[in-house]
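Student: Pasted the sequence and its predicted model underneath.
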Amino acid sequence: MKDAERSVRVTVTGNGPYLVAGRVRLSELTIATDAAGVSEQWIARDRPGEKATVALCRCGHSNSKPFCDGSHAKVGFDGTEVANRTPYLERAQAFDGPELALLDVEALCAFARFCDANGRVWNEVAETGDPEVRETFIHQVQNCPSGRLVAWDRALQAALEPHVEPSIGFIEDPAEGCSGPIWLRGGIAVVSADGEQYEVRQRVTLCRCGGSRNKPFCDGTHAAIKFHAK
């Protein structure tokens, strides 16, 4: 995480774009669903090239999405940040299982719906003494892009997170007929417009439709307004 903080950083600009500093892989991440429409897996497609600095649209109006083209100034975008800065563990509600707990900060939900499969993770956690359920449970939780949900090892007092290199993904959600948020993976630091760094987490989703009421983070509004980035 410390290496990621030093090498890749996203700065929120006042009523403007996200400025990404550091070379980082960019990709399009599509939510693939099963026949019943339940989120099942991520399909990744890399975007060409890595740039040392890039400006990403957060107003939702750029004609060059996911990159900024200055439209925020033309539309009078209000990007005021209102997100709670209390650390995740101080906000999380815990649901206990035999060895694992499910931690949940509902306000961070980005509506990717991986939590709904197999009877929903809030019910599954009680059955994680079964190795098969445990594996499925961890997989579903780790697929939550916003980090709303965390699988917590009670003995180790630590989150179960996969090791991934820092990357930035742009979510597409065909089942909902919309484009989703910007997904930061691998502990990328986010700095507010006032210069304060938010808590670094392994999974974070940033609003790119412009409508979130939890800016700079996604709150699922993109699905309600059927935001399209293409």
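Tutor: Good, I have the coordinates.

Student: alpha carbons only for contacts and neighbour counts from here, please
Tutor: Fine.

Student: any chance you could map the strands in this protein?
Tutor: Per DSSP state E, the chain has strands spanning 9-12, 18-21, 25-33, 39-46, 53-56, 93-96, 100-104, 149-153, 158-159, 167-173, 178-185, 189-191, 203-206. These are given in chain order.

Student: okay, pairing it with this:
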Amino acid sequence: MSQSNQQDEHSGPRIVVEQDGPYHVPGNVPLVRKVQVVSEYGEPLTWRTEGRIETNGDYLLCRCGKSAEKPFCDMTHLTESFDGTETADTDTTAERQKVFVGTGIVVKRDYTICCESGFCGTRSTTVEKMVADTADTAVRSNVIAMIERCPSGSFTYAVAADEPDIEPDLPQQIAATVEITSDGPIDGPLWVTGNIPIERADGQPFETRNRVTLCCCGRSNNKPLCDGTHRFPADE
């Protein structure tokens, strides 16, 4: 590969995980803030965009969870002895998915990348349980809507086993999310959309996906991916 081709390959939007440090985001990736909209019962329903966050085109996002300038990195990780060791698999989600076959829909789930955002269930049911009732097109439509709101891409779907997955049309951007819990709003993961390449600190790429949630609390056991640990109190 020529030097010019190598430069072109690395000039577009991407996210590079720095060793025990922040996410380096070159390529003018838009950064926004999104807040969960929940029902009167606390069930996540959708996302509300609360504006764009100004950047300089090439920026660093906090990964340790201790920055005073979130979502940006302020180098606090250097004084907090942050261990950002990456343990998430770099194979494909297709290798890990469990498949649920319904009527007119095939639901797939990779449990290893779930971020516990809660869009896949209500107080009375879950997507997995609803699959059995998808002969009812209203149920099927609701299952599709719930899957498409899953920020991590843990849930995907196709209309038949031999058909490709259908993905929501999402922009290339990163969202600093806020989740609504019974104890009030909390910082959620960084939600990456639009098939932005993500690269490990050692240069190895992760599977490029339309929906990815990255840990920004510093406590995930599946770094750099979010595993929902931020929803539980930190051990002091």
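Tutor: Okay, I see it. Here the structure is a predicted model, which is why all the values come from computation and not from measurement.

Student: In a markdown table: the strands of the first structure, plus distance to residue 125 of the first structure.
Tutor: Below are the strands of the first structure laid out as a markdown table (distance: least, C-alpha to C-alpha, whole Å):
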| stretch | distance to residue 125 of the first structure |
| --- | --- |
| strand 9-12 | 33 |
| strand 18-21 | 36 |
| strand 25-33 | 22 |
| strand 39-46 | 18 |
| strand 53-56 | 37 |
| strand 93-96 | 7 |
| strand 100-104 | 7 |
| strand 149-153 | 9 |
| strand 158-159 | 14 |
| strand 167-173 | 26 |
| strand 178-185 | 24 |
| strand 189-191 | 30 |
| strand 203-206 | 20 |
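
Student: Save those strands as a markdown table, and put in mean neighbour count too.
Tutor: Output for the strands of the first structure, formatted as a markdown table (neighbours: other C-alpha atoms under 10 Å):
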| stretch | mean neighbour count |
| --- | --- |
| strand 9-12 | 23 |
| strand 18-21 | 22 |
| strand 25-33 | 19 |
| strand 39-46 | 16 |
| strand 53-56 | 19 |
| strand 93-96 | 16 |
| strand 100-104 | 24 |
| strand 149-153 | 23 |
| strand 158-159 | 14 |
| strand 167-173 | 22 |
| strand 178-185 | 26 |
| strand 189-191 | 24 |
| strand 203-206 | 26 |
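
Student: Check the first structure for its longest helix and report it.
Tutor: The longest helix of the first structure (DSSP state H) is helix 131-142.

Student: Contacts for that helix, please.
Tutor: Contact with helix 131-142 of the first structure is made by 114-115, 117, 121, 124-125, 127-128, 149-151, 160-162, as judged by C-alpha atoms under 8 Å, 6 or more residues apart in numbering.

Student: can you check stretch 149-163 of the first structure too?
Tutor: 99-105, 138, 141-142, 186, 202.

Student: Going by distance to residue 63 of the first structure, which of these wins?
Tutor: Closest approach to residue 63 of the first structure among those (C-alpha to C-alpha): residue 186, at 28.5 Å.

Student: related to what we said a few turns ago, of all the contacts of stretch 149-163 of the first structure, which two lie farthest apart?
Tutor: Spanning the widest gap among the contacts of stretch 149-163 of the first structure are 99 and 186, at 25.1 Å by C-alpha to C-alpha.

Student: Between these two, which is the more surrounded one?
Tutor: Legend: neighbour count by other C-alpha atoms under 10 Å for residue 99 of the first structure and residue 186, higher for residue 186 (22 against 16).

Student: That one pairs with which position in the second structure?
Tutor: Under the alignment by TM-score structural alignment, residue 186 of the first structure pairs with residue 194 in the second structure.

Student: so what's residue 220 of the first structure up against?
Tutor: Residue 220 of the first structure makes contact with 109-111, 180, 212, according to C-alpha under 8 Å, 6+ apart.

Student: measure the corresponding residue of the second structure for it to residue 43 of the second structure for me?
Tutor: Mapped onto the second structure by TM-score structural alignment, residue 220 of the first structure lines up with residue 228. Using C-alpha to C-alpha, to the nearest Å, we find residue 228 of the second structure at a distance of 16 Å from residue 43 of the second structure.

Student: Please pick the buried ones from the contacts of residue 220 of the first structure.
Tutor: By neighbour count, with 16 or more other C-alpha atoms under 10 Å, the contacts of residue 220 of the first structure hold 109-111, 180, 212 as buried.

Student: No further questions, thank you.
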